[in-house]
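A.B. asks: need a structure here:
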Amino acid sequence: MRAPYACDPAASRGRRYPEGLSTFRSPFQRDRDRIIHSSAFRRLKHKTQVFVEHEGDYYRTRLTHSIEVAQVARTLAGVLGLDTDLAEAIALAHDLGHTPFGHTGEDALAELMAPYGGFDHNAQALRIVTRLERHYAEFDGLNLTWETLEGIAKHNGPLTGPLADPKHAGPLPYALAEVNAEWDLDLSTFASAEAQVAAIADDVAYSHHDLHDGLRSGLFDEDDLMGLPVTGPAFAEVDRLYPGLERMRRRHEALRRVFGRMVEDVIAVAKNRLEAAQPRSVDDIRAMEGTVIRFSKPLYQELKAIRAFLFQRMYRAPSVMRERARVTAVVRDLFPLFMARPDLLPDEWRADVARAGDETALARVVADYVAGMTDRFALQEHARLTGG
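C.D. replies: Below is the predicted model of the structure:
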């Protein structure tokens, strides 16, 4: 049963380019399906989550991460009476704008694009779904509903106005500003509960799977996790219930308890906050001065301790930092090369180059191309073009 504060597909603000309704899919279902069938979504298969994609078959990629986020989002949305298709669509789209090599590639590209309006993967996701996917006869992009675009833009909170996170201070990324200028996404308010669900599902998914991938990589072991909040009690419970359990089963049993703890906490907090606020519409959710979908304060603090551990032992591990330096050099080499030699871009990008009237416009074309690369293609092109 849909809650009164849920987004109703029948009351959607529509699409930038009007289309007839489907006879068997809601507008939000169509958004989800278009995202799944997009080229950008398929490319996530070969993009880094933490470990560079080719380093091991068992590590998460951006694609497997996005699928896990969507699963959590759909579960949470269903329990809370929200539109599960919208929550899933936003979850599946949230990382479409990521560069090759994960946040390392994004940091490098953002530095290179600083003179040209900056680079942000959330804004780039909007650029992809409104401009760069070019498969339909009547429009560029996927022509998603306003609600899905809103969720992609501000699932992490308002981007302008007094409620915006201070880290968003300064001009909007150009990709976001362009979309918002064409269709106002109400950037000063919070997003729908469905978008908030997608955001917290991202936190749940990576908090769980980074532990799993870190263990598999050998950067730390189960004994290291015994002294941490959440993970320590989870392993202790497994040891009590299943003494002598084989290592991989023990690991799985403990980490699924960590996963369950996070999901149950979010549901309990959301129910309490919704009961207290009594929102009667999705606009009531947007008008609130904070999110309704969040971790409890105690669990949030415990997860901060886990993230601090992961930052030290995994994200900044010497082997990971060596790889970060290597792939940063790849992006730093490719961008100026294509700026100086746009004729090296594939034929299908030549029209965009021809329309680029100045250096800034050309830089944005080059950024679109480099950001869309997979890890392996970026490495292959770098070797081919530089001999390195």
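A.B. asks: C-alpha from now on. contacts and neighbour counts both.
C.D. replies: Noted.
A.B. asks: What's the first helix or strand after the longest helix anywhere in the chain?
C.D. replies: In the chain, with assignment by DSSP state H, the single longest helix is helix 247-277. On the C-terminal side of helix 247-277, the closest following helix or strand by DSSP states H and E is helix 282-287.
A.B. asks: Please point out which parts of that next one sit buried.
C.D. replies: Residues 282-283, 285-286 are the ones in helix 282-287 that count as buried (16 or more other C-alpha atoms under 10 Å).
A.B. asks: thinking again about what came up before, mind listing what's buried in the longest helix of the chain?
C.D. replies: 250-251, 253-255, 257-259, 262-263, 265-267, 269-270, 273-274.
A.B. asks: Likewise for stretch 366-379?
C.D. replies: 366-376, 378-379.
A.B. asks: One more: stretch 220-234?
C.D. replies: 220, 222, 225, 228-234.
A.B. asks: where exactly do the helices run in the stretch 1-150 of the chain?
C.D. replies: 27-36, 39-43, 62-79, 84-93, 102-113, 121-127, 146-154 (DSSP state H, counting those that start in this stretch).
A.B. asks: Distance to Thr360 and mean neighbour count added to these, as JSON lines?
C.D. replies: Below are the helices of the stretch 1-150 of the chain laid out as JSON lines (distance: least, C-alpha to C-alpha, whole Å; neighbours: other C-alpha atoms under 10 Å):
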{"stretch": "helix 27-36", "distance to Thr360": "29", "mean neighbour count": "21"}
{"stretch": "helix 39-43", "distance to Thr360": "23", "mean neighbour count": "18"}
{"stretch": "helix 62-79", "distance to Thr360": "29", "mean neighbour count": "22"}
{"stretch": "helix 84-93", "distance to Thr360": "27", "mean neighbour count": "30"}
{"stretch": "helix 102-113", "distance to Thr360": "9", "mean neighbour count": "19"}
{"stretch": "helix 121-127", "distance to Thr360": "16", "mean neighbour count": "24"}
{"stretch": "helix 146-154", "distance to Thr360": "23", "mean neighbour count": "25"}
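A.B. asks: Using TSV, please lay out the ones you listed together with distance to Arg350.
C.D. replies: Converted to TSV, the helices of the stretch 1-150 of the chain look like this (distance: least, C-alpha to C-alpha, whole Å):
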stretch	distance to Arg350
helix 27-36	25
helix 39-43	19
helix 62-79	28
helix 84-93	27
helix 102-113	20
helix 121-127	18
helix 146-154	28
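A.B. asks: out of the ones you listed, nearest to Ile200?
C.D. replies: With distances scored as C-alpha to C-alpha, the stretch of the helices of the stretch 1-150 of the chain nearest to Ile200 is helix 62-79 (7.9 Å).
A.B. asks: another one to check against the first:
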Amino acid sequence: MQSPAYFRLRTPLAADPARSRGRLVAEPASPSRSEFQRDRDRIIHCSAFRRLAHKTQVFIPHDGDHYRTRLTHSLEVAQIARALARALGLDDDLAEAIALAHDLGHTPFGHAGEDALDDVMRPYGGFDHNAQTLRIVTKLERRYAAFNGLNLTFETLEGLVKHNGPLLQPDGSPVARYAKRGLPAALIEYNAISNLELGLFASAEAQAAALADDIAYNAHDIDDGLRAGLISIGDIAAVDYLRALGDEVETLHPGLEASRFIHELVRRLITHFIEDAIAESQCRIAETKVSSVEEVRALRAPLIGISPSTAAIERDVKAFLFEHLYRHPRLIRVRDQAALIIRNLFPHFMRSPRSMPAEWAEAGERIGADEGRRARLVCDYIAGMTDRYAASEHRRIFGDAPDLR
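C.D. replies: Okay, here's the model as predicted:
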């Protein structure tokens, strides 16, 4: 018999595709798919999604084919988001669409590439991967005859922009992460065309996708770090909860080979976070008594989340990963080399936009002497590169490329 979570029973607070706020450019309804299913399918078939296969997740030296890329990470986030959404009676197609698209705006070389591109773009408004995702799905993807971008529904777009929470304080000022520099121009420009209600929360489905992202990368960074040999089983024992999970695996399966041990530990970690998130979110739903998407948006705190005890575990895991994996000397060296590629390519294309491929070079000629617009064009070009294409462009232009191994 199937478990109760299997059955797809939507609650009143679920986003209803039949009542979507629609698309910027009106389109006839599909006879076979809901509006959110169409969004998901458009995301899967867009070129930016395919490029995620060759973009770094956590930058691990390329001595194996089994580490996460942005694509495999996005697929894993989508699976967890669907599990959460189904268990909570939400629209799992919307949660999946947001999860699949949430990293489209990331640069090559993971956060090293993003930091480098943000630095060189500082005089021109900086770089923000969430804003870049919005640019991709509303402007840069050019597949359809009637519009640029993917013409996604309001609900998917607001989920991509606000899945981590509102971007504006109640008084209209930017939230903390944008307080110093203000909201990225791409968000302001699109919001002027179609109001994404930046001061409100996104749907419960978007919140489920955001939580799924945290669950996936914490667990899978441990997995990749262990398999790469950058951290050890002994290292992770410094986190009380991880040590307890390891003890449980050893008790049930004494002497298990390392690869199976790692998998058993990681799957238990993911299961704990998912089950805790379902229980905690159900409690919040009962306490707040929300009964519509509008009421979810109007709350002053997330509806979907984990319990305080599990949040403490998450903080411990994040602190461990930051100290022992993300700051590992091997990763730092490779990140520095990767950042150098971005720092070299950007000024070159700013000086010589004609050295970009024809479509981009022609766009540069149309821009003319407007340095700010040219910088954003170059930024769009570099941000869309895969790791290997960025390295290849560096070799083409400068004769060699930094060692990324």
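A.B. asks: May I have the TM-score of the superposed chains?
C.D. replies: Here the TM-score for the pair of chains, by TM-score structural alignment, normalised by the length of structure 1, is 0.98; 388 aligned residues with a C-alpha RMSD of 1.2 Å.
A.B. asks: still on that earlier bit, quick one, which of the helices of the stretch 1-150 of structure 1 gets closest to Arg322 of structure 1.
C.D. replies: Per C-alpha to C-alpha, nearest to Arg322 of structure 1 of those: helix 102-113, 11.5 Å.
A.B. asks: The closest one aligns to what range in structure 2?
C.D. replies: Aligned using TM-score structural alignment, helix 102-113 of structure 1 spans residues 110-121 in structure 2.
A.B. asks: Check what contacts the matching stretch and list those residues.
C.D. replies: Contact with stretch 110-121 of structure 2 is made by 55-59, 106-108, 126-129, 335-336, 338-340, 342-343, 346, 375-376, 379, 383, as judged by C-alpha atoms under 8 Å, 6 or more residues apart in numbering.
A.B. asks: Just the buried subset of those, written out for PyMOL, thanks.
C.D. replies: To isolate the buried ones among the contacts of stretch 110-121 of structure 2 in PyMOL, judged by 16+ other C-alpha under 10 Å, type:
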select buried, resi 55+56+57+58+59+106+107+108+126+127+128+129+335+338+339+340+342+343+346+375+376+379+383
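A.B. asks: neighbours around the counterpart of Trp360 of structure 2 in structure 1, how many?
C.D. replies: In structure 1, the residue matched to Trp360 of structure 2 (TM-score structural alignment) is Trp349. For Trp349 of structure 1, the count of nearby residues is 16 (other C-alpha atoms under 10 Å).
A.B. asks: for Asp221 of structure 2, same thing?
C.D. replies: 20.
A.B. asks: Which strands or helices does the longest helix of structure 1 pack on?
C.D. replies: Packed against helix 247-277 of structure 1 by the contact rule (3 or more C-alpha pairs under 8 Å, 6 or more residues apart in numbering; DSSP states H and E) you find helix 62-79, helix 193-217, helix 231-241.
A.B. asks: matching residues in structure 2 for the longest one?
C.D. replies: Translated: helix 193-217 of structure 1. Mapped onto structure 2 using TM-score structural alignment, helix 193-217 of structure 1 covers residues 204-228.
A.B. asks: Same question for stretch 278-289 of structure 1.
C.D. replies: Counting by TM-score structural alignment, stretch 278-289 of structure 1 corresponds to residues 289-300.
A.B. asks: Name the surrounding residues that touch the matching stretch.
C.D. replies: Contacts for stretch 289-300 of structure 2 (C-alpha under 8 Å, 6+ apart): 11-15, 200-204, 303.
A.B. asks: repeat that with 10 Å
C.D. replies: 11-16, 165-166, 170, 197, 199-205, 283-285, 288, 302-304 (C-alpha atoms under 10 Å, 6 or more residues apart in numbering).
A.B. asks: Check the offset of it from the chain's centre.
C.D. replies: Stretch 289-300 of structure 2 sits 24 Å away from the centroid of its parent chain (C-alpha atoms, centre = their mean, to the nearest Å).
A.B. asks: From one end of that stretch to the other, what's the distance?
C.D. replies: 14 Å (C-alpha to C-alpha, to the nearest Å).
A.B. asks: For my notes, please list the helices and strands packed on helix 247-277 of structure 1 in CSV and give distance to Asp165 of structure 1 for each entry.
C.D. replies: Listed next are these as CSV, based on distance: least, C-alpha to C-alpha, whole Å:
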stretch, distance to Asp165 of structure 1
helix 62-79, 23
helix 193-217, 15
helix 231-241, 30
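A.B. asks: what's the closest of the ones you listed to Arg313 of structure 1?
C.D. replies: helix 193-217 (8.5 Å).
A.B. asks: After superposing, tell me the mean distance of that closest one to structure 2.
C.D. replies: Taking mean C-alpha distance after the TM-score superposition for structure 1, the mean distance separating helix 193-217 of structure 1 from the aligned residues in structure 2 is 0.4 Å.
A.B. asks: tilt between that helix and helix 231-241?
C.D. replies: 70 degrees (axes from the mean of the first three to the mean of the last three C-alpha atoms, to 10 degrees).
A.B. asks: Does the helix or strand following helix 193-217 of structure 1 pack against any helices or strands, and if so which?
C.D. replies: Once helix 193-217 of structure 1 ends, the next helix or strand along the chain (criterion: DSSP H and E) is helix 222-226. If you count contacts as 3 or more C-alpha pairs under 10 Å, 6 or more residues apart in numbering; DSSP states H and E, helix 222-226 of structure 1 packs onto helix 193-217, helix 231-241, helix 247-277, helix 297-310.
A.B. asks: can you redo these as a markdown table with distance to Phe41 of structure 1?
C.D. replies: Output for these, formatted as a markdown table (distance: least, C-alpha to C-alpha, whole Å):
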| stretch | distance to Phe41 of structure 1 |
| --- | --- |
| helix 193-217 | 16 |
| helix 231-241 | 32 |
| helix 247-277 | 25 |
| helix 297-310 | 27 |
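A.B. asks: Stretch 347-357 of structure 1 spans what distance, first to last residue?
C.D. replies: Terminal-residue distance, stretch 347-357 of structure 1 (C-alpha to C-alpha): 18 Å.
A.B. asks: Sounds good, over and out.
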